[in-house]
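In: sequence first, then the predicted structure:
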Amino acid sequence: MISTSLHELLDAQLGDLYIQGTRVETLEKKDDVQMTSVVTDSRQAQAGSIFVAIAGERVDGHDFVTGLSEDVALAVVDHLIDGAAVPQLLVENTVRALGDIARLNIQKRRAFAARGMNEFTIIGITGSVGKTTTKDMLHAVLSRLAPTVAPQGSFNNDIGLPLTALQVDEKTRFFVAEMGASAKGEIAYLTTIARPDISIVLKVGVAHLGGFGSVEGIRDAKSEIVRALTSSGVAILNADDSYVRTMAEMTKASSIIWFSRQSAEDQPKPKVSGMVSSVIVRGTDTHVDEDNRAKFSVQLPDGTSFDLRLGIRGEHNVFNALAVLSVVYSLDIPEHIAASVLSQMSTISAHRMHVAEVTRGEASFTVIDDSFNANPDSMRAGLNALASYKKADEGLLRVAVLGAMLELGSGEEDAHRRIGLYAAEHADAVIAVGSSEDENLTRLAACLADGAGQKAQLVANTHEANALVEKLAQQHRAVVLLKGSHASGLSALASEWIH
């Protein structure tokens, strides 16, 4: 965070300031302080911190205001807390206030750049799948060159993005902003905090379909990230996605970089209006090795071509790599730097295509932990990875341990049956995991099992799934895919197995 005074917050009219319970309209010099960090966890608050009290599902940050030490600079609250030792900024909505403070921080960084004090570029990423992995890959490349800020894990909502934006300081050259949405208008709001200079749209799928009503609704929501671009911006779009292709007509950006896994014959460069610069980055001739790592041929718009073997697993990551290479091309970064980083990169955010060897008593097996979250597109990608892993080893039992997918709308049961069928086509055994506490999760898991037919077994919870995997692994050499929504509990099972 760029150091900010209490006086600056008052000038920005973010709320009403109270010191020792009394409203202060004119701040005396002795009461002004410099603030150098923003936290939402009171345990992280220290001298110079702003503590933003947010009421969550289980914990209300307001309950911890009286426990803050006197050297904490400020507490942001939506109601005054009696007995607080620190000044309080009273606002209507503390989550929105967090966004306001983050916006101020980005504005200050933009002002430094405008005065010639270090360039600053914001790259926004959205899509139904691949956001976090693309963010990880891009962060790895850009941080090799200059100070780069990117979110931890999937900090991509109205709390996570502002907290990440508040990590930006005077020296930050690149800010990689992951932007997610479960309803229309959410990405548009995030872009008011950190308007991208470069916007990436990876894919329009059916994740969160229940919140949007239709795939067209998802497309419109994702398009908010390119609608936010100015005429000097760059839109990086997936040419292989028919919904993403329509976004070329929705942006003011004067430059579009397409990326595609197809040849020019199979996927010509999409046409755009005459005033827009349009080029395409291609990745073709993909081959996946025994460790499920993809090698492909890259063709850049300037005629440069080279082969690239990704360090991270999963053929689906070719799309993510092409998006990263498109950013690299737009920034005039030498492609060999990006290629070197992407080929050596072996770890990304937790529970994403992480392969590990597991021993549980007398059972030993390989786990492909892709349990962070799930939607139909990412489910298919995970199952493809399971089928490709050591493909030539015919004696390897391939087990898909699958949990429910959420927010798919009225067609959710059919969607689960289709994924169950897909799983049966790519795995030797399918374990559909329900929940002892949530009937909805069990209902959807039953649909997975129904789709998978005779290869499937429905279990009530992760404990039963663990027992069944151990039994199978005692009888066979096995590789096990873990894939499901957060609520399915498979991430916790993965952590138990691996750690």
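Out: Sure, I can see it. Every value quoted in this text rests on a predicted model; they were computed, and no experiment measured them.
In: switch to C-alpha atoms for all contacts and neighbour counts from now on
Out: Noted.
In: and the strands in the stretch 151-300 of the chain?
Out: Along the stretch 151-300 of the chain, the stretches classed as strands by DSSP state E, counting those that start in this stretch are 174-178, 198-201, 234-238, 255-260, 277-288, 294-299.
In: how about these in a markdown table, adding mean neighbour count?
Out: Shown next, in a markdown table, are these (neighbours: other CA atoms under 10 Å):
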| stretch | mean neighbour count |
| --- | --- |
| strand 174-178 | 26 |
| strand 198-201 | 28 |
| strand 234-238 | 28 |
| strand 255-260 | 24 |
| strand 277-288 | 19 |
| strand 294-299 | 20 |
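In: could you dump the ones you listed to a markdown table with distance to Ala363?
Out: Listed next are the strands of the stretch 151-300 of the chain as a markdown table, based on distance: least, CA to CA, whole Å:
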| stretch | distance to Ala363 |
| --- | --- |
| strand 174-178 | 39 |
| strand 198-201 | 42 |
| strand 234-238 | 43 |
| strand 255-260 | 42 |
| strand 277-288 | 28 |
| strand 294-299 | 30 |
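In: got another one to weigh against that:
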Amino acid sequence: MISVRCEEIAAAVHGELAGVDPTAVVDGAVVIDSRTAGPGGLFVALPGERVDGHDYVGTATEAGVTVSLTTRPIDGCPCIVVGDAQKALGDLARLVISRLPGLTVIGLTGSSGKTSTKDLIAQLIRPYGETVSPEGSFNNEIGHPLTALQCTESTRFLVAEMGARHAGDLFYLSGITPPKVGLVLNVGTSHIGEFGSQDNIAQAKGELIESVVPGGTAVLNADDPRVAAMASRTSAKVLTFGEAGSADVRATDLKLDGEGRPSFTLRIGDFSREVQLKFIGEHYVSNALGAATVAHAVGLTPEQIADGLVAAAPVSAARMEIFERADGVTIINDAFNANPDSTRAALKALVAIGRSRGARTWAVLGEMLELGDTSTEEHDSIGRLVVRLDVNRLLVVGEGAKPIHLGASLEGSWGNESAYVPTIPEALDVLRSELRKGDVVLVKSSKASKLRSLAEALIGEGVQ
């Protein structure tokens, strides 16, 4: 973090100094875990479900932090006392970002693909300037400001992934890091249980576009009508991407290779070049185009963008990660999260890989959460798609995902092609007894369904 005096922090977060020298400087890391606290840093004492950060202020002080943000004084520890430590964390990040006029903030959101696209953007632009981006999907009211606070005077780009569960969330996050470039990838059904409808989701996602600073650029998906319509919500320059002929950055000649990796012709103005991605699944084409358009907006040449896309590789775990086991079984771990669109894309990639290898394919699917009243219908449609794609075996795990099995059965699956089990241990028993050399297994679910543990167990063992 940049150097900031405690008195300046107190003013920014509306806090009171308690046992701290007003002129003492914070120039180290801002952390919420006392185990990572260090000299010159700042510890934020957040209340948690199991522990209270205030119990660890002493530990952070012993580790050398200059001060802690707390909601009450702690004896023997320098503190800035605030009413709400989480809000104060955001206020501190807003102060730091406001003091970095040379920083270009790139904000992005979408119902799916945010983290992978964030990783792509960072890989494209990092060779051309010091870049800060969050690890994993660190995109909420805590992770977002913590990432922003990593910026210093030498940082040129901040790639700020922003998630939203409620109306107003993106206004709040964008207020901390006002974006010069704002990207909306798509409007799907993720969190529809919270928002009520896709139109409400679009209204919330568009808050990012309304927050683009004067003179900035809004980057919109031309293939998603709800996203394209957001152009009317900004006075910023608008750049579009997609397969649509009208898009400023577009893809043509899309195809998947035998490993499910997409290639396409990248077109930017008069420039065109074939690009082969290292990522698995055709849905990465839209992510790549969004990242390419952001890179175009910040000044990279089409040649630099094409070179960067070819070189980019998966970074975040459990997103279409392929593991080849010693016994010849292939595991595709895509269990970080799931929604109907990403599940459909993952299933198509599974089929492409299986077809190229002449292999038997397995779809091991768990519940897609936060779909509200559409949950049964969406799960049912996934089961029917599994049958239409001719996936060889379907294993559905967990009560919430059971409509996938029912949909497959009603679509025409028969015998033991589709099976349902209530628990992960039961799913592992089935797989251990029935997997054979050459099988390709996709594991896909929402994070809270915890199929990632199943994928990791499969990766670590051979056929029993």
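Out: Everything's here; your move. Quick caveat: nothing in here was measured; it's all calculated off a predicted structure.
In: quick one on the thing from earlier: so which of the strands of the stretch 151-300 of the first structure is nearest Asn93 of the first structure?
Out: Distance to Asn93 of the first structure, taken as CA to CA, is lowest for strand 174-178 among the strands of the stretch 151-300 of the first structure, at 22.7 Å.
In: so which residues make contact with that closest one?
Out: Contacts of strand 174-178 of the first structure with the rest of the structure, by CA atoms under 8 Å, 6 or more residues apart in numbering, involve 120-126, 131-132, 135, 138-139, 142, 146-151, 154-156, 161, 164-165, 168, 194.
In: how about it, which residues of the second structure does it hit?
Out: Alignment of strand 174-178 of the first structure against the second structure: residues 157-161, by TM-score structural alignment.
In: now the matching stretch on the first structure. Mean distance?
Out: Here the mean offset of stretch 157-161 of the second structure against the first structure after fitting is 0.5 Å, by mean CA distance after the TM-score superposition for the first structure.
In: Thr94 of the first structure matches what in the second structure?
Out: Using TM-score structural alignment, Thr94 of the first structure sits opposite Ala85 in the second structure.
In: actually, Val298 of the first structure.
Out: Match for Val298 of the first structure (TM-score structural alignment): Leu266.
In: my guess is that match contacts Ser272. True?
Out: Yes. Assessed by CA atoms under 8 Å, Leu266 of the second structure is found in contact with Ser272 at 5.4 Å.
In: neighbours around the nearest residue to Gly168 of the second structure once chain neighbours are set aside, how many?
Out: Of all residues not flanking Gly168 of the second structure in the chain, Ala204 sits nearest, at 6.8 Å (CA to CA, 6 or more residues apart in numbering). Ala204 of the second structure has 22 neighbours, counted by other CA atoms under 10 Å.
In: list the contacts for Ala204 of the second structure?
Out: With contact taken as CA under 8 Å, 6+ apart, Ala204 of the second structure is in contact with Ala164, His166, Ala167, Gly168, Asp169, Leu170.
In: cool, Ala419 of the second structure as well?
Out: Contacts of Ala419 of the second structure (CA under 8 Å, 6+ apart): Leu394, Leu395, Val396, His405.
In: keep only those of those that are in helices.
Out: Among those, DSSP state H puts His405 in helices.
In: turn the contacts of Ala419 of the second structure into CSV, including distance to Ala11 of the second structure.
Out: Listed next are the contacts of Ala419 of the second structure as CSV, based on distance: CA to CA, whole Å:
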residue, distance to Ala11 of the second structure
Leu394, 58
Leu395, 56
Val396, 54
His405, 57
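In: which of the contacts of Ala419 of the second structure sits closest to Glu62 of the second structure?
Out: Glu62 of the second structure lies nearest to Val396 out of the contacts of Ala419 of the second structure, by CA to CA, at 49.9 Å.
In: please report how far that closest one lies from Pro145 of the second structure.
Out: In this view, Val396 of the second structure and Pro145 of the second structure are 38 Å apart by CA to CA, to the nearest Å.
In: and if you look at Leu428 of the second structure?
Out: Distance from Leu428 of the second structure to Pro145 of the second structure, by CA to CA: 39 Å.
In: what does Arg436 of the second structure give?
Out: From Arg436 of the second structure over to Pro145 of the second structure (counting by CA to CA), the distance is 47 Å.
In: what about these two, which has more around it?
Out: Shown here are Arg436 of the second structure and Pro145; by other CA under 10 Å, Pro145 has more neighbours (29 against 16).
In: what's the more buried one aligned with over in the first structure?
Out: Match for Pro145 of the second structure (TM-score structural alignment): Pro162.
In: just to check, its match is in contact with Thr191?
Out: No. Pro162 of the first structure is beyond contact range of Thr191, at 10.6 Å (criterion: CA under 8 Å).
In: what strand or helix carries the residue most central in space within the first structure?
Out: When CA atoms, centre = their mean is applied to the first structure, the residue found nearest the centroid is Thr132 (3.3 Å). If you go by DSSP states H and E, Thr132 of the first structure is part of helix 131-142.
In: equivalent range in the second structure for the helix or strand following that helix?
Out: Where DSSP H and E defines the elements, the next helix or strand beyond helix 131-142 of the first structure is strand 148-149. Strand 148-149 of the first structure lines up with residues 131-132 of the second structure when matched by TM-score structural alignment.
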